[in-house]
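Q: Got a predicted structure plus its sequence, pasted below:
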Amino acid sequence: MAEKRIEWTEQQKRAIDARGADVLVTASAGTGKTAVLSGRCVDIVSDKSICPDVWSILVLTFTEAAAEQMRCRIAGQLRDAFLENRDAHLRRQLMLLQGAEISTIHSFCKRLITEYFYKLDLDPAFSVIDADEQKLLKMEVLEKTIDRAWEQNGIRDALERLLYRRDLRTNDGFLFRIIELSDFLDGVVSRESWYEKASLLAELTNPFTADLGEKQKKNVAAKLQSILDQLNHVRRLCESEGGDVGWDEKLQDSHVAPVVKCIEMLKAGHWDKCTGAIRNFQKPTTRKAKGLPEPIASLIQSTAKNAVEAFAELSELAIVNPGYLDRLGGSVGPQTAVLVELIKKFDQLYGQAKRAVNCLDFADLEHYALRLLTDEASSEDEPAPSQTALSLRQRYKHIAVDEYQDINAVQQRILEMLSPGGNILGVGDGKQSIYAFRGAMPDIFLEQVKLASSDPGNALVGLRVDLNVNFRSTKGILDFVNDIFSRIMTESFTKIDYDESSRLKPAPADKSKAQAPGGGKNIIEFHILDKIGKSRDSQNEQAGESEDENPDIVTSRQTQAAMIARRIRRMVGVDTGKAEFQVNDEQQGTLRDVEYRDIVVLMRSLAKKANDYVEIFRLAGVPVSCQATAGYFEAT
């Protein structure tokens, strides 16, 4: 029996039906992005005129679990469509679905390399090393790199100057920066180009006369604007809370005016005057505003203080100090050149070590795939697809990318080589980008969204579709989220403007859904546990003893766990005999009282915290299940 037919929202329908242009979908959590992505795939496959079969679609995700979920979603919607009209074409697509290209980007790259190994001079039996093996191998290669460098007469003296008085611990010292820079280059399209540019900058007497100087000036301008935004924010907050007008006037004169003056100088092209004003700035005292509650007054003071300290710290930048090159220019260039050579040598030896055991890492999969898809005769600035890429364009008529905000520059270039344009669906949310430490560049997605048009008739560079109808949370939660995000998310601060298109709206009311806790009243609770006087926690810390090392004290973590346990008991009605609210039981199709199994406690990490919570919950009579071996972000 077919499941209940999906009632698409107007936004979802627009994303599913759009053809002839790249579609950029901004989708917050709970807005049905997975359903839209799978629904679009089914809609395309159903039309034989634009897609012969499901093998003509390429769907890329960032985790294996997401890929499998996507395949199941597509299968479910295909099955429903087939049961509705018994179309033989749809039945065939169901049979072919298991062989469809629905996978992570790395799995796709691996299959591509394996298929065309002969064009890359690779052994097709290569293996992919995991993160632990990679870390051990890189540490071995780093030691070999430094040993080889000491043996080279040409750079020995420069290397000695580079390492003079630096922390040389292998696992976390200065030399470990070589590995970090190499990791950074994993997300750069061309390593060789980076080496060349870095070496040229090292040779320049004044590197600030090159493109680097202009980029540094733009960086200073962006920092100044961010500082001004913070100061204006505290002024508005003080005014809205009825604070002292005199305090605002003093802040304007001592804090805001110098920043505004520097911004005006930059806009007028007076760089030297701007840097002089930054260097001569005397950091003023930031006092509390009168007439405000203590927590708000402290928040305003700390924010204004942080802003003015950031302004003062601009004077430490090399480009702001004309005497920098006179004092250090003669040594920085040669040391930079040596560092670049060390990185090149490290990459060379690391490559040799991998070839010796016939293995690749995840970055290799991306770079080899890009090499395979790019015409060797084309330039980096104007890349052209190879014959392999052109043949793959004939194979993959439509491409869909999930979690687009976590893409990097190499992966984006791969997509550009695979697509002639107008056939990519990218689904993402800049607010959910958590992989910057692995080279993710959310700016790629955000810039494309900014250029795209919401008007289907004017979508030359892409159609933008904002999914903001939330199916997961109640209105009270969404109102709270909107209120917080609208205050903290601005273009200048987070590169995301939380405007009307971003505000989350609740899905149309459904009487079968759960009632909001408290009968629809305020359902967000914010508990602050005060410590009166000098707590035993702080006394313990001053004695050099951590909470976990002293079993005789009640830690702040245990106090929090006790408060949460008490709140859970009230929710389920242990002490009152009546649950506070009901939830929708999807299996039974009816409302029932909330139970322990409906409640989850989320933490950033379970390390060291989980045992305390489990112990306190059990003492309070609250049944608990916990996977204490995995952190929240690792598990998801």
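A: Cool, got the structure. Numbers count the residues shown, from 1 in each chain.
Q: CA only for contacts and neighbour counts going forward, please
A: OK.
Q: Can you name the residues that contact Leu467?
A: Residues near Leu467 by Cα atoms under 8 Å, 6 or more residues apart in numbering: 11-12, 25-28, 31-33.
Q: now the spatially most central residue of the chain: how far from Phe633?
A: Residue closest to the average C-alpha location in the chain (Cα atoms, centre = their mean): Ser433, at 2.1 Å. Per Cα to Cα, to the nearest Å, Ser433 is found 12 Å from Phe633.
Q: Next up, a structure to set beside the first:
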Amino acid sequence: MSRWTAAQLEAIGERNKNLLVAAAAGAGKTSVLVERIMQRITDPDDPLELDQLLVVTFTNAAASQMRQRIGAALTARLCAHPGAKTRRQLLLLNMASINTLHASCLDLVRSHHYRLGLDPSFRVAGEDEAALVRENILDELLEKRYDEGDPLFLALSDDYGGEKGDASLAELVLRLWDFARSHPDPAAWLDGATAAFAAPVAGLDDLVWSGSIREAVRLAVETAHQLVTQALEGAGAPGGPAVYAPVLARDLDMTGDLRRWLDGPWESLREAFGKVVWARLPACREKDEGMVARVRGLRERAKEILKEVRERFMAREPGEILTDLRKLAPFVGRLTALVREFDSAYQEVKLARGLVDFGDLEHFALRLLTGPGGDPSPLALALRERYAEGLVDEYQDINPVQETILCMVSRGDNLFLVGDVKQSIYRFRLAEPCLFLEKYRRFPSGPGGGERRIHLTENFRSRP
């Protein structure tokens, strides 16, 4: 009996296309990623070298664990099937590109510092050091603005500075600055954010963020509908809690109603969420407690997802939201101006001290990879030739500048992206383009074509 489910085997074996693997917690996504790497480098017909793969994680610990798991798999294979090919892959393991994106960007910047005009002795500031530098710069900047007595700035400080000094305002400036830097062109993003609050709108559907919000809501509803469908199938299976079936059928009709309103007016969708009521499941005397627990668990996950969406996006009247946005417009303009001033001062200090931070690494790497007109540079084209496939773990954590870097070094048909569907909902941020959700909706679930979405839904951690 195969240790892999049918969906996992598809994720492991599909080739020559961009793949989005949407995985729930406990669905074995990291194991699938490692097995895919193993099959790519041991393919009897078209084997790759380990250093032809670009493997991206988002923490050093995850990168180290990934390298260890690949090493363990190679060692086990070498014991079972000794051969020069496997020994070579073990030798390549320490040199393979299995890193955080920041580490990969640092390698690029170190190798091509002269193209950026950087001193080769530049140093990457640690998080604590960089945070202290930013804090000192921002304290000085805010002090200057207080001395100037600008009425709009003082009003901004009164409303958002907090009861004890201006700590809340400082935090707001830093969060907005950090978020702007997660985009390929931070200045353009700040311009857009300022304009978005000032633009006249008739309703929530006219807001620039409405598309991203709808993508998050769509994924939540589709996921909940799929979970209820699985629960109903489980109730009808041998040994399943058949007594749950009538209630689950009504649940399925309810989530189906939500799906029908996904492309309708926002107020209609909000009203549909207001009608969501989960009936109580009847008492069950089935002996297969594992099946009963699985069906109940699937339903509970669906309930949690829809509750999160309702609390996050549907709680307030649209008119109240629009009124608040209009009041915020002048404050947002002053706040983005502060962010620009802070960024300019911070860049000057880093340049004087020969420092770069993690955000600089991403933007420097993007400059190296971008040619005239935004096309891939010769360096980017060379990396496309070097890497036969890019594999990204925890893809739901990616930001726009990181996504752009990946696009520059990929050919358009060789990305393997693994993300946690649930986390993509819970980590959704209002003003951020939801890259995971956009691909989730756009990529077809069936084979054929240059893009595909595969679902890993079975939770192996909760098996009885």
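A: Ah, there it is. Because the structure is a prediction, the values reported are computed rather than measured.
Q: if we can go back for a sec, just the buried ones out of the contacts of Leu467 of structure 1, please.
A: Among the contacts of Leu467 of structure 1, the ones that count as buried by 16 or more other Cα atoms under 10 Å are 12, 25-28, 31-33.
Q: what about Phe436 of structure 2, which SS state?
A: helix (DSSP: H, G, I helix; E, B strand; the rest coil).
Q: Touching, Gly71 of structure 2 and Leu90? I think so.
A: Yes: under the criterion of Cα atoms under 8 Å, Gly71 of structure 2 makes contact with Leu90 at 6.6 Å.
Q: got the contact list for the aligned residue in structure 2 for Ile444 of structure 1?
A: In structure 2, the residue matched to Ile444 of structure 1 (TM-score structural alignment) is Leu435. Leu435 of structure 2 makes contact with 396, 398-400, according to Cα under 8 Å, 6+ apart.
Q: Which one (most neighbours) among these?
A: Gln396 (23 neighbours; other Cα atoms under 10 Å).
Q: Could you verify that it is part of a helix?
A: Yes: judged by three-state DSSP, Gln396 of structure 2 forms part of a helix.
Q: so what's it up against?
A: 418-421, 423-424, 435-436.
Q: Make TSV from the residues you listed and add secondary structure and distance to Arg316 of structure 2 to it.
A: Listed next are these as TSV, based on DSSP: H, G, I helix; E, B strand; the rest coil; distance: Cα to Cα, whole Å:
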residue	secondary structure	distance to Arg316 of structure 2
Val418	strand	34
Gly419	strand	30
Asp420	strand	28
Val421	helix	25
Gln423	helix	23
Ser424	helix	22
Leu435	helix	26
Phe436	helix	26
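Q: are any of those residues buried, and which?
A: Counted by 16+ other Cα under 10 Å, these give 418-421, 424, 435-436 as buried.
Q: Going along the chain, name the helices of the stretch 301-450 of structure 1.
A: For the stretch 301-450 of structure 1, the helices defined by DSSP state H, counting those that start in this stretch cover 324-356, 362-373, 387-395, 409-418, 442-451.
Q: Asp159 of structure 2 and Ala365 of structure 2, how far apart?
A: Taken as Cα to Cα, the span from Asp159 of structure 2 to Ala365 of structure 2 is 38 Å.
Q: Check Ala224 of structure 2 too.
A: 39 Å.
Q: Format the helices of the stretch 301-450 of structure 1 as TSV; extra columns: distance to Lys197 of structure 1.
A: Formatted as TSV, these follow (distance: least, Cα to Cα, whole Å):
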stretch	distance to Lys197 of structure 1
helix 324-356	10
helix 362-373	19
helix 387-395	28
helix 409-418	18
helix 442-451	22
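Q: of all those helices, which lies closest to Ile296 of structure 1?
A: When the helices of the stretch 301-450 of structure 1 are compared by Cα to Cα, helix 442-451 sits nearest Ile296 of structure 1, at 32.7 Å.
Q: Show me what Thr474 of structure 1 aligns to in structure 2.
A: Using TM-score structural alignment, Thr474 of structure 1 pairs with Arg463 in structure 2.
Q: so what's that match up against?
A: 290, 294.
Q: Reduced to three states, what does it come out as?
A: coil.
Q: same check, this time on Ile98 of structure 2
A: Strictly by three-state DSSP, Ile98 of structure 2 counts as strand.
Q: So for it, what's the nearest residue that isn't a sequence neighbour?
A: Nearest-residue entry for Ile98 of structure 2: Val55, 4.6 Å, with adjacent residues in sequence omitted and distances by Cα to Cα, 6 or more residues apart in numbering.
Q: Equivalent analysis for Gly99 of structure 1, please.
A: Trp55 is the one closest to Gly99 of structure 1 (Cα to Cα, 6+ apart), at 7.2 Å.
Q: And the equivalent of that neighbour over in structure 2, how far from Ile41 of structure 2?
A: Taking TM-score structural alignment, Trp55 of structure 1 has Asp51 as its aligned residue in structure 2. Distance of Asp51 of structure 2 to Ile41 of structure 2, given as Cα to Cα: 10 Å.
Q: for Gly162 of structure 2, same thing?
A: On the measure of Cα to Cα, Gly162 of structure 2 and Ile41 of structure 2 end up 56 Å apart.
Q: neighbour count winner among those two?
A: Ile41 (21 against 12).
Q: Quick one: map that one onto structure 1.
A: Under TM-score structural alignment, Ile41 of structure 2 pairs with Val45 in structure 1.
Q: Same check on Val349 of structure 2?
A: Using TM-score structural alignment, Val349 of structure 2 lines up with Ala353 in structure 1.
Q: Next, count neighbours for its match.
A: By other Cα under 10 Å, neighbour count at Ala353 of structure 1 equals 16.
Q: before we move on, the earlier item: need the contact list for the residue nearest to Gly99 of structure 1.
A: 96-97, 99-101, 395-396.
Q: Gln335 of structure 1 touches Glu160, doesn't it?
A: No: here Gln335 of structure 1 does not reach Glu160: they are 9.5 Å apart, not a contact under Cα under 8 Å.
Q: between the two, which one's more packed in?
A: Gln335 (19 against 12).
Q: Which member of the contacts of Leu467 of structure 1 is positioned nearest Val308 of structure 1?
A: Ser28 (33.9 Å).
Q: What lines up with that closest one in structure 2?
A: Checking TM-score structural alignment: Ser28 of structure 1 goes with Ala24.
Q: Which residue ranges of the stretch 101-250 of structure 2 form helices?
A: Going by DSSP H, counting those that start in this stretch, the stretch 101-250 of structure 2 shows helices at 101-111, 113-116, 127-148, 151-160, 167-181, 186-198, 210-236, 245-260.
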